[in-house]
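[1] Fold the following.
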Amino acid sequence: MITIIGLYGLLPIVICILFEMLGSNKVKPIVALIPIFIFISVIVYFFLPSRNVLSLIGGNWVYGALYLGLYWIISVGDLDNDKTDSALTILGIAVIILLALVGLGGALHSHMSVKPTWESISKNYSKSTEAPTFKRGETPIALAPKTVLNRVRKAASDIPNSQYYSISDNVQAQYYKRKPVYVIPIEYNGFFQMKNAEEIPGYFIIDATSQSASPKFVKKPYIYATSAYFGKDASRQLYKNLPDWLSLGKPQLEIDDKGTPYWVQTIYKSEFLSHRVNYQKLHVAVMNAQTGAVRTYSISDMPSFIDEGITSATASKINSDFGRYKYGFWNSILGKSGVIKPTGNGVEDGVTSIFNRDGSISYFTDFTTDKTGSDSAMGYSMINARTGKLTFYKASNLMDSDGAIHNADQDYKAQQWKAKMPVLYNVNGQPTWVMTIVDSTHAIRGYYYLNASDQSIYASGSTPTSALDAYRQALVNNGGYNGNTEKAKMKDISGTVDRVAIVSDKNKVMFTLKDSNTIYTVNTNDFDVANLLRQGDQVSFKASVVNGKAVGNVSSFKNKSLN
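    Next comes the predicted model:
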């Protein structure tokens, strides 16, 4: 950190030396340098400014100007009485102006030359039909982070000497021993509490997908925390150990399979005289929260226990750059062709962590048009939290998350409950907003499914599964997804299978029964045993039938011929 202070104060040092060696003023130049360096030290130590070359140039011309002005003031105009001192003053001003012009030029270039940044994003464009499919009993719906915080705060008495600590607002999603969990750090209540406590006693962990989960306090003391001061500040420790790197957002707490806590931060090296980020060259800094040891990894080589090497703040910036700069800077300001913007309805830095069935985590964000007042979704992205790869799903004629939340909130206006964590899924080929309903205390009250293309189709339930079943029935009742409003009737049906057709690319099995012309459809996302259906099998099920034809999915299914 001393090196950084010296680099930010390089110009004042040079000016001071020149005045000391060549000047004739009675006032020692170092008299003005001391307060300037005290000021620089305070700024660097407490605010951890960027170590980018462009930032250093900007700092030098500012501090150089402050030094020259201060030296002129304490010299009471004596600098004007000597030709050498006057020449040195003019030289100093010239250097300051030159550095200011270089800094301004670099800043403008960084801000306007954005196409290389967009091109460095690892991205893939996918069809909306390939979007994540909601599977009954398989797709986990995570607890809303505010619900998690509410439960954790009620368990704060489990913390030893709890008067010294508070619960962090940072709810970290990750897999722990292959199970989706949230890790919630503990913070110091203040400076004097930190002096009395000396260390953080541990953290909380909670099952992320169990609706009745209770938080568990894990006694794993650690020294470095984002709420600590001076040498125990996690951000300062990372800053001190990474002199050549720049950070993207604050560090996040993750734990390994032994429960050891680590602070994880996405870092990068900017180009020369530029603030631009090259997303192809992102790295990850991993700091042991107990020892302070810091190691740096490339994205492809980081430890396996890290699920979000791309932090939520980094993912938010990737989304923003992806949506704005496809056709460059001027287009993002004037023409705005192809410009889309994230809605910002995520739970952490405008993104929502999604637990995938393959044991990975993705950040979900939906995009809307740049026009004011629009609630039309232009698509949404899923960013892999380990690799940073962005997959964009294009959408048309779909409601965005702002509209989805507004629609859900209207149904709970009397109770004053609110919809949280909107995530877009495909349910039987239909784009559907899945939301969690919480009350004023952030306790879960239910789940809400809303068709993204037809807001008249919706359903709710006390559990994700019951809400899903009700929503699928709502789809059936609205004519099997094709706009037919004729009502369907549920019937208990059994018989012998006559003909079978497996439509694997649509996850469906179609079949008929002997002595019946009705074609029934069963969704294999719900009943994977239907993939084994064969002619002659004895089956029983419930189905919605309109005018003698099968519509929608079979709502329950059993193959009696299979043991």
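[2] Every contact and neighbour count from this point should use C-alpha atoms.
    Noted.
[3] which residues touch A285?
    238, 264-267, 294-297 (CA atoms under 8 Å, 6 or more residues apart in numbering).
[4] Which of those residues are buried? Put it as a ChimeraX command.
    In ChimeraX, selecting the buried portion of these, with burial taken from 16 or more other CA atoms under 10 Å, looks like this:
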select :238,264,265,266,267,294,296,297
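[5] Make JSON lines out of the contacts of A285 and add secondary structure and distance to V62.
    Listed next are the contacts of A285 as JSON lines, based on DSSP: H, G, I helix; E, B strand; the rest coil; distance: CA to CA, whole Å:
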{"residue": "L238", "secondary structure": "helix", "distance to V62": "26"}
{"residue": "V264", "secondary structure": "strand", "distance to V62": "33"}
{"residue": "Q265", "secondary structure": "strand", "distance to V62": "29"}
{"residue": "T266", "secondary structure": "strand", "distance to V62": "29"}
{"residue": "I267", "secondary structure": "strand", "distance to V62": "26"}
{"residue": "V294", "secondary structure": "strand", "distance to V62": "32"}
{"residue": "R295", "secondary structure": "strand", "distance to V62": "34"}
{"residue": "T296", "secondary structure": "strand", "distance to V62": "32"}
{"residue": "Y297", "secondary structure": "strand", "distance to V62": "35"}
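[6] Now the second one, please; I'll put the structures next to each other:
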Amino acid sequence: MIIKDVTPNDTINKKRTKRSFNPNYLYFLLAIGIFIYYYLTLPPLHYASYQTWFFLLLIYAGIFAIELIKDSNQWLKKIKNNSNQATEIKFGKLPKKYRYFYWPVIAILLIGLVGKFIFSPFFMAKDYGQMINPVSKDFKTTFPEVNIDNVPLVDRDTAVRLGNRHLGALTELVSQFEVSDEYTQINIKAEPYRVTPLKYAGLFKWLNNFSQGIPHYLQVDNVTGKVEVKTPEKPIRYSYSDHFGRNISRHLRFNYPFSIFESPDFEVDDEGNPYYIATSYGRNFFLNEPEPNGLIVVNAMTGEHQKYAMDEIPSWVDRVYSADLIMHQLDQNGKFKNGFWNSVFAKEGVTETSDGYNYLPMNDDIYLYTGITSVVSDESNIGFVLVNLRTKETTMYTLSAAEEFSAMASAEGSVQEKGYKATFPLLINLQGNPMYILTLKDSSGLIKNYSLVDVQDYQKVYIASNMKQLIQKYGEDNPVVLEAINEETLEKVSGQVEKIQAVIKEGETYYYFMLDGKVYQVPARLNEYLPFVEEGQTISLKIDELSNIHSVDLTEIFGDKANQETVIESSEEADPLLDNIE
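    Prediction:
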């Protein structure tokens, strides 16, 4: 039998050996951290993406830190083993491998900085100015006359309120789902809508419902404000409120890891099928100025996806170019179209966009509208642009006009006692006359009035509680041809007057009649005999589908002399601008 002596120092050394940590395990932790970061932030793997370079920098820093920890362990051991000798460690004496860390970083930074400078507006100003090329046209002859009944005056804020209120009334849905705040403006069969999917009302509601998917989306009519709950053929299984691989951003990134794209938008085709669309981007000048180079379309029900070239995009897609990109390129065009030095010193012809924009639906496309003003004066616009958000076709209409916020202030001033706030206006061609059209909302965000403001003389303001009355008021000062009323579409209501009350609203007298328990608001201008009607007498009203009263028949009270069937003059030559105005 051999007995080996074990000293206390040997025991301590063995314990230290067992407890020592292998720094190579840090690479395993780094790999996990890299995966988690990529899974959560989803950076594209593309040389022109700053997210990519930041992602690589984090990996680089992690490797550098691990190598430094490994070497520092060895340095500490040397210090302990040579406790009686001075040990000096200098940065310049670091192992040669560290050169492979800092020299590539320096080289990449130099290439990036030099590249951004060479491809900057200082050398390429006119190229920056030509990223978008507005074509000048005459307003009166070429600006499209928009159907006044098709102007989308229900803005995003109002659409959100209407959508949330509508879902709140559906108890079977509100317990499990909420309304997503996407509300994308699109055209469906040439009609303007905002659409948004429902979303799971929290993690536990997702756990309860993710196997069935999201059953509905909301569709808000941008003209009437009518909200509909739409049910597609199959439930929506890919959305922002889904998790893991069914999250729409993650689904796109894992299928297109090398593409640069922004947050996808919810859209609906003409058959009501829900999709998410994401525009992919390249760069115009090395690392500068993103430019769309394709479109990725994802079926929100099945997850099927396809990437289209710019000349192959489906016709139902309305939004390829983002509003922010268009506004930026318009500013670049106005700033650099006459060269870099002109933009700094003389500033001759230098322009910029207004501080706001709006959307105008025309010909089954969505157009971005904004004003153009000179940088030396922002009190008025020198023109307007319309940009097709699917094709980037851009038209400039040179027209001296009031700046949009001046028109908004003028409209608010007309009802200042009520404290209404104006929405950003739209420019319309009202039978050859350029007019701003906007809504006035109360403190709760509800539309209370509609307003027309003369573009060239913003002190001329017309305000009414509905669109028909607004056009009638405008017609009092301007020749407006209205189409004759289709009498067959009007409903006739007759009855004895139970109660009658006169009220003055915005300088106009209205009579409130109660017939069979229902209240009807009748403008005094419809019939000059209205002030003489008494309770118990019989009257007849003609009402359209929107409950607007078109005529008052008082012949049973005052005879034929009081019969006034309609107050809107007919014309054999109806203007398509005002089709269906009644």
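[7] Same check for the contacts of A285 of structure 1, but in structure 2.
    Mapping those onto structure 2 (both residues aligned by TM-score structural alignment, their matches' CA atoms under 8 Å) leaves 264-267, 294-297 still in contact.
[8] In contact with the counterpart of T226 of structure 1 in structure 2: list those residues for me.
    Counting by TM-score structural alignment, T226 of structure 1 lines up with Y240 in structure 2. Neighbour list for Y240 of structure 2: 199, 247-249 [criterion: CA under 8 Å, 6+ apart].
[9] How about P144 of structure 2?
    N429.
[10] Help me confirm that it is found in a strand?
    No. Applying DSSP: H, G, I helix; E, B strand; the rest coil, one finds P144 of structure 2 to be coil, outside a strand.
[11] And it, how close does it get to L438 of structure 2?
    18 Å (CA to CA, to the nearest Å).
[12] Then I32 of structure 2?
    Applying CA to CA to I32 of structure 2 and L438 of structure 2 gives a distance of 54 Å.
[13] before we move on, what about D221 of structure 2?
    17 Å.
[14] who's more crowded, the two?
    A count of neighbours by other CA atoms under 10 Å puts L438 above the other of D221 of structure 2 and L438, at 26 against 20.
[15] residue in structure 1 matching that one?
    Under the alignment (TM-score structural alignment), L438 of structure 2 maps onto M435.
[16] do L386 of structure 2 as well
    Checking TM-score structural alignment: L386 of structure 2 goes with M382.
[17] In this structure its match contacts F367, no?
    No. Look at M382 of structure 1 against F367 with CA atoms under 8 Å: they stay out of range, at 11.3 Å.
[18] wouldn't S235 of structure 1 be in contact with G249 here?
    No. Applying CA under 8 Å, one finds S235 of structure 1 not in contact with G249, separated by 10.0 Å.
[19] These two: which has the busier surroundings?
    Neighbour comparison, S235 of structure 1 and G249: the larger count goes to S235, with 23 against 18 (by other CA under 10 Å).
[20] Now for that one: which residues touch it?
    Going by CA under 8 Å, 6+ apart, S235 of structure 1 touches 225-226, 250-251.
[21] May I see those residues arranged in CSV, with secondary structure and distance to T89 of structure 1 as well?
    Shown next, in CSV, are the contacts of S235 of structure 1 (three-state DSSP; distance: CA to CA, whole Å):
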residue, secondary structure, distance to T89 of structure 1
A225, strand, 46
T226, coil, 43
K250, coil, 41
P251, coil, 44
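[22] Now do the same for K418 of structure 2: its match in structure 1.
    Counting by TM-score structural alignment, K418 of structure 2 lines up with Q415 in structure 1.
[23] where does the closest residue in space to K499 of structure 2 that isn't next to it in sequence land in three-state SS?
    Closest residue in space to K499 of structure 2, ignoring its immediate chain neighbours: M514 at 5.2 Å, by CA to CA, 6 or more residues apart in numbering. The three-state assignment at M514 of structure 2 reads strand, by three-state DSSP.
[24] got it, and Y175 of structure 1?
    Per three-state DSSP, Y175 of structure 1 ends up strand.
[25] Map it onto structure 2.
    Alignment note: Y175 of structure 1 maps to N187 in structure 2; criterion TM-score structural alignment.
[26] Would you confirm that that match contacts Q219?
    No. The criterion here is CA under 8 Å, and N187 of structure 2 misses it with Q219 at 11.1 Å.
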